[in-house]
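> With the sequence up front, the predicted model follows.
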Amino acid sequence: MNALKPSHEGRVAIVTGAARGIGQAIALKLASHGAKLVLVDMEEAHDTARMIDGESLIITGDVSSAPDWQRIDQTIQSRFGGTDIVVNNAGIGSEKIIDDLDIDLWRKTLSINLEAHFLSAKQFVPQMRREGWGRFVNISSNSIGLAIPGMSHYMASKMGVIGFVRGLANDVANSGITVNAVLPAITNTRLTQDMPEEIKRQTWQGQAIKRFAEPSDIAGAVAFLASEDASFITGQAIPVDGGQYKIS
């Protein structure tokens, strides 16, 4: 019997925010499935690269900068020849009730959490059209369906991701390109390590699966959506949150 071909063999995948946390887990998952990884972050993702058994390329860059996306593309072209998969994972989050939220933080949050997804599409859709194949998986958040104060800027950016995914999916559907969003629960990363245990328990008590999400839980869903198996799934927003998000 012939061995099964790895599901992402020969594909070149960009993961932003790849230095740690969910981005690192996504990069490792895609690499384990045979993809060549491009690790984009504000800092050099050496730890992630060391854990990858295969080809990877480290690029530092600001995902809210169009010139940086152009430079990322040029670097990939010279190393791998092109890009097949883009995972827009990089993001920022902070709690600020509207009384304390200023325009600078509002704009910064939207530029990194939402505008970066537009910039990546502008950069890579043309080459994906030429190849007749491409995958965008954009990280949103299940927080958009929860009652959490101080998150209007963050929720606006993450809800915007879903709208952009839906619109872009319609624009590129006839080119072999799919576009989807993943909505993670609050996940066990460095950013949540200092959360009080009581708050963590309250979080997963609202889930069907009574534990904190791990980065690998999110990575599996992303890898599926980035594969050929998901070729008929596009324009979707898929919660990966242990059953916390309530469908209405």
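Perfect, thanks for sending it. In this text, all values refer to a predicted model and were calculated from it rather than measured experimentally.
> C-alpha from now on. contacts and neighbour counts both.
Will do.
> quick one: the strands in this protein?
Ranges of strands in the chain, per DSSP state E, are 12-16, 36-41, 56-60, 85-88, 134-139, 177-184, 237-240.
> Save the ones you listed as JSON lines, and put in distance to V165 and mean neighbour count too.
Putting these into JSON lines (distance: least, Cα to Cα, whole Å; neighbours: other Cα atoms under 10 Å) gives the following:
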{"stretch": "strand 12-16", "distance to V165": "17", "mean neighbour count": "27"}
{"stretch": "strand 36-41", "distance to V165": "21", "mean neighbour count": "26"}
{"stretch": "strand 56-60", "distance to V165": "25", "mean neighbour count": "20"}
{"stretch": "strand 85-88", "distance to V165": "11", "mean neighbour count": "26"}
{"stretch": "strand 134-139", "distance to V165": "8", "mean neighbour count": "27"}
{"stretch": "strand 177-184", "distance to V165": "6", "mean neighbour count": "27"}
{"stretch": "strand 237-240", "distance to V165": "8", "mean neighbour count": "22"}
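> Same list (those strands) but as TSV, adding distance to A213.
Shown next, in TSV, are the strands of the chain (distance: least, Cα to Cα, whole Å):
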stretch	distance to A213
strand 12-16	20
strand 36-41	23
strand 56-60	27
strand 85-88	19
strand 134-139	15
strand 177-184	8
strand 237-240	9
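> F224: which of these is closest?
strand 134-139 (10.0 Å; Cα to Cα).
> Contacts only, for the residue nearest the centre of the chain.
Closest residue to the average C-alpha location of the chain: N89 at 2.9 Å, with Cα atoms, centre = their mean. N89 sits next to 15-18, 22-23, 138-139 when contact means Cα atoms under 8 Å, 6 or more residues apart in numbering.
> hey, where'd the helices end up in this structure?
Along the chain, counting by DSSP state H, helices occupy 21-32, 46-51, 66-79, 103-110, 116-131, 152-172, 197-205, 215-225.
> mind giving me a markdown table with those and columns for mean neighbour count?
Shown next, in a markdown table, are the helices of the chain (neighbours: other Cα atoms under 10 Å):
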| stretch | mean neighbour count |
| --- | --- |
| helix 21-32 | 24 |
| helix 46-51 | 15 |
| helix 66-79 | 16 |
| helix 103-110 | 15 |
| helix 116-131 | 18 |
| helix 152-172 | 20 |
| helix 197-205 | 13 |
| helix 215-225 | 21 |
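> In addition, the following structure is provided for comparison:
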Amino acid sequence: MAVVTGAAGGFGQAIALELARRGADIISVDLKEADDTVAQVTSLGRRALALKADVSDPEQVAALVQPMTTLSGRVDILVNNAGIFPFRDVFELDFAEWKRTQEINLDSQFLMAKAVMGGMRDGGWGRIVNLASNSLGLAVPGLVHYMASKGGVIGLTRALASDLAPFGITVNAVSPTASRTPGGQVNIGDSMLQDVAGMQAIKRVGVAQDIVGTVAFLTSDDSSFITGQTIMTDGGLVRL
């Protein structure tokens, strides 16, 4: 059973569908209705369930634990995809927006990991994949709150990897580039997406499908000796 947050569209929906193609039943957790994701997953012959929740809210996440285990007893895979990326000049950025960005992009990943890691530990196997960002390697203005949150995601990934490895659980991060997703269209726009693509080694605008293979690999047995890593899926823009 795989849980994907923010799976109503964009990266999350593409990831959910790829995991379903590879044999996973899917639980979509999103603030939005995810009926389309459920319909597509079931058309692939897998079971699916959509749960509505704000994954930055500890009480709402705690309430997910019981329904998340109804399909197959426990969660084997967690993909923490939910996130926001509002641009804001640092002189105009207030603490409320700073805090909300940390809650959605970072706190949610901790809360969801806490919700599923006990079952993974008991089963002796688990895969957690966190969505980070390649922006940490770039000089992009207006993203102080966003970059701080995604830096926290990478730190969380590395620390959780150490704590959970003894129980057969791996934790890794995937860092996409600015991509043509519904959120990317609204927050970034076509002009900037083209500018970013021009700086990449692979000079085309990224799309959601570009990251799904990497995420799927990190949720499989083939990645059993990889943990605590951040993989750039950004067309060769940032080199580590």
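Done, it's in. Because the structure is predicted, anything quoted here is derived from the model rather than measured.
> between the helices of the first structure, which one is nearest to Q244 of the first structure?
In terms of Cα to Cα, the element of the helices of the first structure nearest to Q244 of the first structure is helix 197-205, at 7.8 Å.
> so how far does the closest one sit from its counterpart in the second structure?
Its aligned residues in the second structure lie a mean 2.2 Å from helix 197-205 of the first structure after superposition (mean Cα distance after the TM-score superposition for the first structure).
> what's the offset of that helix from the middle of its chain?
Relative to its chain's centre, helix 197-205 of the first structure lies at 24 Å (Cα atoms, centre = their mean, to the nearest Å).
> hang on, the earlier thing: do you know how far the residue nearest to the centre of the first structure is from V172 of the first structure?
Using Cα to Cα, to the nearest Å, we find N89 of the first structure at a distance of 21 Å from V172 of the first structure.
> try H33 of the first structure
Per Cα to Cα, H33 of the first structure is found 25 Å from V172 of the first structure.
> could you list every residue that touches the counterpart of G6 of the second structure in the first structure?
When the first structure is aligned by TM-score structural alignment, G6 of the second structure is paired with G17. Applying Cα under 8 Å, 6+ apart, one finds that G17 of the first structure lies in contact with 23-24, 39-42, 88-91.
> Span of stretch 41-55 of the second structure from start to end?
End-to-end distance for stretch 41-55 of the second structure: 22 Å, by Cα to Cα.
> Which part of the second structure matches stretch 141-149 of the first structure?
Using TM-score structural alignment, stretch 141-149 of the first structure corresponds to residues 133-141 of the second structure.
> Please identify the buried residues of the matching stretch?
133-136 (16 or more other Cα atoms under 10 Å).
> sorry, back to before: would you mind putting the helices of the first structure into TSV with distance to E95 of the first structure alongside?
Shown next, in TSV, are the helices of the first structure (distance: least, Cα to Cα, whole Å):
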stretch	distance to E95 of the first structure
helix 21-32	20
helix 46-51	28
helix 66-79	27
helix 103-110	11
helix 116-131	21
helix 152-172	8
helix 197-205	15
helix 215-225	22
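> Which one of the ones you listed lies nearest to L191 of the first structure?
Using Cα to Cα, the nearest of the helices of the first structure to L191 of the first structure is helix 21-32, at 8.6 Å.
> what's the average distance of that closest one to the second structure?
Counting by mean Cα distance after the TM-score superposition for the first structure, helix 21-32 of the first structure comes out at 0.3 Å.
> Hmm, A115 and A62 of the second structure touching each other?
Yes - contact criterion Cα atoms under 8 Å: A62 of the second structure and A115 qualify, at 6.8 Å.
> In the first structure, what residue corresponds to Q102 of the second structure?
Checking TM-score structural alignment: Q102 of the second structure goes with L110.
> returning to what we had before: of all the helices of the first structure, which one is nearest I247 of the first structure?
Among the helices of the first structure, the nearest to I247 of the first structure by Cα to Cα is helix 152-172 (15.1 Å).
> how far does that closest one sit from the chain's center?
13 Å.
> And for stretch 170-183 of the first structure?
In terms of Cα atoms, centre = their mean, the centre of stretch 170-183 of the first structure is found 14 Å from the chain centre.
> Could you do stretch 32-40 of the first structure as well?
Its chain's C-alpha centre and that of stretch 32-40 of the first structure lie 14 Å apart, by Cα atoms, centre = their mean.
> likewise stretch 100-113 of the first structure?
That offset, for stretch 100-113 of the first structure, works out to 19 Å (Cα atoms, centre = their mean).
> Over to stretch 159-177 of the second structure?
13 Å.
> repeat for stretch 173-188 of the second structure
12 Å.
> Same check on stretch 50-64 of the first structure?
Using Cα atoms, centre = their mean, the offset of stretch 50-64 of the first structure from its chain centre is 14 Å.
> between the helices of the first structure, which gets nearest to V182 of the first structure?
helix 215-225 (7.1 Å).
> and the closest one, which stretch of the second structure?
The aligned range for helix 215-225 of the first structure is 208-218, by TM-score structural alignment.
> Just give me how far that stretch sits from the chain centre.
Chain-centre distance of stretch 208-218 of the second structure: 11 Å, with Cα atoms, centre = their mean.
> List the contacts of that stretch.
With contact meaning Cα under 8 Å, 6+ apart, stretch 208-218 of the second structure is reached by 10-11, 14-15, 18-19, 127, 129, 172, 174, 176, 179-181, 223, 226, 233.
> picking that back up, among the contacts of N89 of the first structure, which two are most distant?
Farthest pair in these, by Cα to Cα: A18 and N138, 13.6 Å.
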